[in-house]
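In: how does the following fold in three dimensions:
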Amino acid sequence: MDSGRAWLVVAACCCINTFALAVIRSGAIVYVGVANTFRVTREDAAWPLCLATLFNLAAGPVSGVLARYFNICRLMRFGCLLASLSVSVSYFATGVPYLSVSLGVLHGCGLSLVALSYAVVNQNVSQYRALASGISNGGFVLGGILFPPLVQYLFDVYGTRGGLLVFGAVMLNSTAAALLTSSPCSNTPRSKTTTDCTKPRLPEVGAALLRSVSGEHPSLRMNPCCVSKIDQTLPLRDARCATARANKETSNLSSESISNNRRCSLRRDAMVMCLSFVKLPKFYIVAYTIGQLWFLSTTLLTVVVDYAADRGMPKWEAVSLVTLITAPDLVARFTSGLATDKGAMRKSTMMAACCVGSACSYAIMPSFDSYSALAAIMVVAGWCNGAAVAHIFVLAAEIADPETFSMCLGIMNFIGAFALLERPLVIGKDLSYRLLEPRPTSDLFSHMRYLSIKSYYRFLFYSSRIYF
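Out: All right, here's what the predicted structure looks like:
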């Protein structure tokens, strides 16, 4: 059973994702504010948040490597601090290039370290991982419910620059939440052996060493630490002791050479084991799906307010569409994991169904102009996205063990990041969003390809069991 402390860590990770990822979830408000404040095109205004998401994913391998050598919780605290302060320093922005560095590159690198919270949840929860993943990821959605109206209010009162300054201070709450994860994921030092040479030895060990020369205790002859310590405390009284010392020195030289060779061999084996997941076809399928999910969700959250305003809707009705996306998303992340954890549905089946449902909702979205129709589509798209995100990290956790999960997730995010490079290019420069309409249809075929590849490898699996 998962302990109460484990669920406290899950709640802390949920809080971290709520505050640290608030700017990404409020991207529609920030996007419009940047375009209006700096008088730039829609394509230029989309670059800061696009770079934030891009570096969040592309810096994944670096975060994975750092997680193998440094404490994960300290890395998360630093990431929360960097992600928050980079938003506040955007107060000094004079144009989109400055925002591309502060709100894009620096903020994205901070979020890449915050993404280690998935590894923390995976380390602490073993039984209800889908549910825990949904709760942790639910913070990302909860921020999308709470903060878009707050960001719009701050922009109305303080302007875009002042609103970013205040909102960055609000995001610092994620750093406080990261302190609650320190105990479970602290690096545990390796236990020292009882034959440590720095520890004092009893005098009886000297007598046992002398007896080992005559063959009474041959096991002590192979312990150079005991021999070294007794050498420093016992005088050489006869030829047998001198022989023991000579044997010890020879043993030290040979054991040192063997240990060096073995250390190099173990290092090579550890590297091979660390990257063994890249040989699995499932790894690339999951990485591709992560990129598609990030592209679809972040593009919709970026343009939904401007898209609704282009259809003639009032400003606050357009802002409410963000809530209609995030509320079902939150419910799906909290509840969809129970169905797969209880065995009612396979995780891969849930994943594929959500991808197809999300793609279909995106495909029909440009055909409707009324608020009620768009609201219904947002609910479907939000629920499918929430269930898919909750399960994609569980599928990723099944590929690698807990020790290499950070590296595995980082490389997956890096592969998925390339799908985001075209996001500013497909956001329409004109007032009709015509460039947006073909893209969701192409993503429908992308998700259908996911189904085809998944079925193909399942066919190979069953064929191998039948014919081999």
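
In: can we go C-alpha only for contacts and neighbour counts from here?
Out: Fine.

In: mind naming the longest helix for this structure?
Out: Ranked by residue count and defined by DSSP state H, the top helix of the chain is helix 129-171.

In: show me what counts as buried in the helix or strand just after it.
Out: For helix 129-171, the following helix or strand on the C-terminal side (DSSP states H and E) is helix 173-178. Residues of helix 173-178 classed as buried by neighbour count (16 or more other CA atoms under 10 Å): Asn173, Ser174, Thr175, Ala177, Ala178.

In: packing partners of helix 173-178?
Out: For helix 173-178, the packing partners by 3 or more CA pairs under 8 Å, 6 or more residues apart in numbering; DSSP states H and E come out as helix 4-20, helix 72-88.

In: relative to Ser228, which of the buried residues of helix 173-178 is nearest.
Out: For those, the closest approach to Ser228 (CA to CA) belongs to Ala178, at 46.2 Å.

In: to check against the first, give me the structure of this:
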Amino acid sequence: MLRRRTWVEPERRTVCPKPPHAETRTAVRRTANHIRNRTIPLKNEQRAAPSTWRQLRMQFPSRRHSALCGRGEEEDFHLRGEDSSYRQKCVSTAIERRRVPTAACVKPTCFRRRSLKLGERPSEDARFPGRETSGPVERQQRWTLNWHARGPPAAMTTGLLEKKGSSAAPGQQANPYQDTFRSWVVGVACAWNFFWLTLVNRSSGILFVAILDVFNVSRQEAAWSFSLIDTLASFTIIVCSVVYKVVDTRELSIIGSLIVSGACMLCFLAFRVQVITVVLGTIIGIGQGMMYFCNTIVINQYFKRHRASGNGIYFAGGTLSSFFFPPMLFSIINTYGLRTTLLFLGAISLNAIPGSMLLESPYSRMRRIDRHKKLRLVAVDNECTPEKIKLPVERAGNSNVEEKLERWFRSQLAVFAFLRRPIFYVIVFTGITFSFSFVVFPVTIVDFAISRGVARHRAALLLTSFSTGDLVGRLFSGVLTDRKLLRKDHMMVLTYAVWSAAFFALPVCNSYELTFAVTVALGMAVGSGGIFNTVLLADYLGVRVMPTTFAMYRMVLGIISLIRPFFIGYFRDRIGTYDGLYFLLGAYSFLIALIWIVISIVQYSRGTKKYNLK
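Out: Below is the predicted model of the structure:
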């Protein structure tokens, strides 16, 4: 522990007359040096930074400082060490009159030239440099490190947390787990969870063709089961945003894993096209919705600086499943049939449970640690007697109840303040492109290649080529934006320009090799754009309200996704080709690219680094 040096009040103190201007500066300098070289007891066992007190003393020399604080000059020059309330009053008065900068703009120097975050504990070798010495330099270093370790005084923290609304709300403890080693562990756990619970989606092209062959139904009817998965998942996210207030993400993720596995096994027991459409589309959609909600909320809570990279790792888990399972499922279906394949999918989906056990929200973890600390408090004797205890009785009218209800109603409406932000609707329109492309293309690409005369085993490899580009886009696009090599709006323009060009080029491909290359390029664009939708929600609308913003975002996508089977059935069953569908998706992607070009121009003209579209 640090040695505290206490200052003993001198036995005798003379009251000096008002000194001249030069003597006043000398006295202020002596007082600042005296305060710097000793520990000042403050409220809540906090200690002040020497640079802060030095600025305070230089801002208030002699008369002006005494007039603000209400004491004489002789007491101003000889401050007593135990008078902490007097110093608190000086600092508070200075902040209120805007004569001293608040703690948000105070930047004290730090030992070893590494700035520690507020609340971060320095290492042992950094906290006790030169322990055997007691010179002014060593004391200054310990002062600065103690300032970083314990934080500023209570009166100096005004406006600090309020300015960082996305990471720390007023009156709430900041998140100490952001961008730590545990953040990357949680990112890998989300990828593991996403890997096993999206096998049906990633193998949708193989299952789509198998349902057409086994049950002899139209393509519109076969596409309903895969479209309902995304729709039910979107509406489940809305329910999870409410349940999240009482149930943690870890429990929700475990329940979702069990639901997905049980739904696949239920399709094995009741092997009918109606049951597969309902069970595969609704029950699996509910389980995947719980998984999407938990992974998205947790990954954005654990990351701030490397948020795009963390989301890239998370989404890469689903991409990796496309490398191995489509060719494997194609062989299993040819050997054992579709019914046994569904049982196999249900069994291996249980592997997602170990990853779900690590998806504990950081705020729930902090509350659990605080409860454990409170349980360790040592009990003391209760000196109160029944005669001494008097409970106050409050008498209030109905007007207070009405005021509380009105305040509660206003606070609930404030949660939906993001609906007035135009950037939210831009993100929603961008997400519609991703929702259509990410579901329609894997479902139709195998059937599209077979209609062009490609063999089935070679057509199944197009899903692998799409996943290869998807993985590259998800991993490297986040690195480019996190390292400030490319801004997010520029990345969105580049992504959707390539996206549009790939969809326009796909119908005109004359060879299998050219189709293979286009699917790789499309996968890179889809992977790059897919991770930024939730990142934009977290960066520009806040992490605290992300359960609500993500729920509204997914609700719109769920409603729009209901028309996907009609598009697939219209272009393939009536027109006879998917060319028109791909041209339509390319045109819409080009429109999204134009919107992001406008946003980039507006942002560049304003010369700011944040979206402030009003």
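
In: re the thing from before, out of the helices and strands packed on helix 173-178 of structure 1, nearest to Glu256 of structure 1?
Out: Glu256 of structure 1 lies closest to helix 72-88 among those, at 33.0 Å (CA to CA).

In: what range in structure 2 does the closest one sit on?
Out: Helix 72-88 of structure 1 corresponds to residues 249-265 in structure 2, going by TM-score structural alignment.

In: check the mean deviation of the matching stretch from structure 1.
Out: On superposition with structure 1, the mean distance recorded for stretch 249-265 of structure 2 (mean CA distance after the TM-score superposition for structure 1) is 1.2 Å.

In: got the contact list for that stretch?
Out: Identification of contacts with stretch 249-265 of structure 2 by CA atoms under 8 Å, 6 or more residues apart in numbering yields 197, 279-280, 283-291, 294, 298, 342-343, 345-350, 352-353, 356-361.

In: can you pull the contacts of the closest residue to Asn122 of structure 1 other than its chain neighbours?
Out: Leaving aside its chain neighbours, Asn122 of structure 1 sits nearest to Pro402 (6.6 Å; criterion: CA to CA, 6 or more residues apart in numbering). Contact analysis of Pro402 of structure 1 by CA under 8 Å, 6+ apart lists Ala119, Asn122, Gln123.

In: let's see if you can find the most crowded of those.
Out: Of all those, Asn122 has the most neighbours under the rule other CA atoms under 10 Å, reaching 24 neighbours.

In: now the buried residues of helix 173-178 of structure 1 in CSV, with distance to Ser88 of structure 1?
Out: Below are the buried residues of helix 173-178 of structure 1 laid out as CSV (distance: CA to CA, whole Å):
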residue, distance to Ser88 of structure 1
Asn173, 14
Ser174, 14
Thr175, 15
Ala177, 19
Ala178, 19
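
In: I'd guessed Leu338 of structure 1 sits against Ala132; true?
Out: No: counting by CA atoms under 8 Å, Leu338 of structure 1 stays clear of Ala132, with 9.9 Å between them.

In: which parts of the stretch 151-300 of structure 2 are helices?
Out: Applying DSSP state H, counting those that start in this stretch to the stretch 151-300 of structure 2 gives helices spanning 181-197, 199-202, 204-215, 219-243, 249-269, 273-278, 284-302.
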